[in-house]
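K.L.:
Fold the following for me, if possible:
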Amino acid sequence: MTKSVRIAAWNVNSLKVRLPQVLRWLGEQAKADKPIDALCLQELKMSDDKYPHRELEAAGYLNLVAGQKTYNGVAIIVRRSALASMSSDIETTFINPIRNIPGNADEQQRILAATVCFSGLQPLRLVSAYFPNGQSPDSDKFAYKLGWLTALENWLKVELANNPRLALLGDFNIAPSDIDVHDPSKWIGQNLVSVDERAAFQRLIDLGLSDSFRMFEQVPKSFSWWDYRMMGFRRNAGMRIDHILLSDALKTKCSASLIDKEPRKWEQPSDHAPIIAEIQA
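P.N.:
Below you'll find the predicted structure:
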């Protein structure tokens, strides 16, 4: 039987609120014999000292965290039983961790990277990313987003050179093309779909990354985010702004990429659904 790992990303929009959903989802995936081996979380909205290490470790997961009070925050959690070593030592599980983009002065916690050694596979470099929203193209927040994207691109050039087996996972706050938007005409002139943002996304692809979701035939109008307002999820008025980009070395090993909409149906859900990619040995 071919060894594989399932890596995932999920903007939980407050881990304090969504921890029961995260634990439920991880448990249901495991019961279905489709365990999640690595989950990159975004928008934790909690400081490091508030992170629920105990609860996730009790469920069998080790955690690397870059938290921030009230806003932002990212994490990488890995299934202990999937590791090459059964050690519970975080320092030996998460190799060469990087918090935030090196050389880019920014207090917002948006990037967390580490190399993980899973049983039966060569090491994987995982990057959990929470891209800025941008608010609107005429705002200071949009200028910050574009500057952040440039810093990310420059850093990833180095990361890819040093780590050919790299996956960039998370909430990108960019819909790459019109097919990733429920009604493109309603989004003209807004952030998430602007020419500048889509160009920045393409530059990431040009580094040698591939959009894993588009490597496979998908159902039309497949989205990962739906506004809480105006029955967005019920109407499927959503956008695909959460992505798993894979380096060339991982692209050839990817056997599936999908969006799991089920958790969006649960009580008090995140406005995002988890996304998954399966990587073969």
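K.L.:
going forward, measure contacts between C-alpha atoms and count neighbours the same way
P.N.:
Will do.
K.L.:
in the chain, which helix has the most residues?
P.N.:
As assigned by DSSP state H, the longest helix anywhere in the chain is helix 140-162.
K.L.:
Return the list of helices and strands in contact with it.
P.N.:
If you count contacts as 3 or more Cα pairs under 8 Å, 6 or more residues apart in numbering; DSSP states H and E, helix 140-162 packs onto helix 195-206.
K.L.:
ok, back up a step: let me know the next secondary structure element after the longest helix of the chain.
P.N.:
strand 166-171 (DSSP states H and E).
K.L.:
To check against the first, give me the structure of this:
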Amino acid sequence: MKIATFNVNGINGRLPVLLRWLGEAVPDVVCLQELKAAHEKFPATALEQAGYGAVWQGQKSWNGVAILARGREPVLTRRALPGGDDDHHSRYIEAAVNGVLIGCAYVPNGNPAPGPKFDYKLRWLDRLIAYAAELLATGAPVILAGDFNVMPTEIDVYKPERWVDDALFRPEVRAAFHELLAQGWTDALRKLHPNERIYTFWDYFRNAWGRNAGLRLDHLLLSPSIADRLRMAGVDREVRGWEHASDHAPAWITLAEQGRDAGQVGKISTGRPRPRLTRLRRQP
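P.N.:
Now for the predicted structure:
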């Protein structure tokens, strides 16, 4: 099972890039962030023709998150992070796919810091930490994936000394991320590549891509009940070099097949196969 996260930075404007990558990488599940499209403008038909069912939460011009599943329809379980009745940003969506609960997150940027946007980011992270603890308590297989807008350590950022005052790298934000991990989540990319400089984002300015002046902002976190199935993890960094690409590249993991009864762990339903997608090309 291959699960990916990809901040598309405008799904309709970069739809050809997304469709090309889906056709080449053939992920089973994809978490998308920064749709930058109203809910009714989500390109569900084009994605269905590419073989993917989807659930999404759009927002005009900003934010927006989605979960895609190859050859089936994700079972929607949540459209927003708990604890924010006055927060109308589309930053979290959750669905069950093939016995695994997938949470797709787009954490606020938080700049400038300090300031109201930074305070909002910290409150949002507090809500995520609280909810993540509830998810772990179920014992279910869970993956939290998305653009967390944090570089957890100095190895995750090119020239960290230039980022000390940025909301993506401030001590409060990194501490919140490590508090999340301390609950028992596994940072999949770092687990398999503990000492490598791995980036998922390169700014459009100052030739950041050409200089490999990147940041690791996109993460896949695994609950203990699924972490032992982790086999591979990586970043499709070449996608960042494609024409009209997002400033992020897709990050992905592969998991070993679940046991016969693994789909019953916790109380999560598996995704329902979509009859009209049954003739699609399957991953070898």
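K.L.:
Quick one: average offset of the longest helix of the first structure versus the second structure, please.
P.N.:
On superposition with the second structure, the mean distance recorded for helix 140-162 of the first structure (mean Cα distance after the TM-score superposition for the first structure) is 0.9 Å.
K.L.:
any idea how far that helix is from the chain center?
P.N.:
From the chain centre to the centre of helix 140-162 of the first structure is a distance of 16 Å (Cα atoms, centre = their mean, to the nearest Å).
K.L.:
State the span of the second structure onto which that helix is aligned.
P.N.:
Under the alignment (TM-score structural alignment), helix 140-162 of the first structure falls on residues 116-138 in the second structure.
K.L.:
Same question for stretch 184-198 of the first structure.
P.N.:
Going by TM-score structural alignment: stretch 184-198 of the first structure matches residues 160-174.
K.L.:
ok, residues contacting the longest helix of the first structure?
P.N.:
Contact with helix 140-162 of the first structure is made by 101-102, 104, 131-137, 166, 191, 196-197, 200, 203-204, 207, 247, as judged by Cα atoms under 8 Å, 6 or more residues apart in numbering.
K.L.:
sorry, back to before: show me which positions of the match of helix 140-162 of the first structure end up buried.
P.N.:
117-118, 121-122, 124-126, 128-129, 132, 135-136 (16 or more other Cα atoms under 10 Å).
K.L.:
Could you export those as TSV, including distance to Q59 of the second structure?
P.N.:
Below are these laid out as TSV (distance: Cα to Cα, whole Å):
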residue	distance to Q59 of the second structure
K117	18
F118	21
K121	18
L122	21
W124	18
L125	20
D126	23
L128	20
I129	24
A132	24
L135	26
L136	29
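K.L.:
In contact with M151 of the second structure, which residues are there?
P.N.:
157, 168-169, 174, 215-217.
K.L.:
T5 of the second structure: which of these is nearest?
P.N.:
Nearest to T5 of the second structure among the contacts of M151 of the second structure: L217, at 10.8 Å, using Cα to Cα.
K.L.:
corresponding residue for the closest one in the first structure?
P.N.:
By TM-score structural alignment, L217 of the second structure lines up with I241.
K.L.:
okay, now the equivalent of L230 of the second structure over in the first structure: neighbour count?
P.N.:
Aligning on TM-score structural alignment places L230 of the second structure opposite C254 in the first structure. By other Cα atoms under 10 Å, the residues close to C254 of the first structure number 20.
K.L.:
State the distance from C254 of the first structure to E153 of the first structure.
P.N.:
23 Å (Cα to Cα, to the nearest Å).
K.L.:
Kindly report the same for S47 of the first structure.
P.N.:
Distance from S47 of the first structure to E153 of the first structure, by Cα to Cα: 27 Å.
K.L.:
next one: E262 of the first structure
P.N.:
Counting by Cα to Cα, the gap from E262 of the first structure to E153 of the first structure is 33 Å.
K.L.:
one step back: among the contacts of M151 of the second structure, which one lies nearest to A46 of the second structure?
P.N.:
Of those, the one sitting nearest to A46 of the second structure (Cα to Cα) turns out to be L217, at 27.6 Å.
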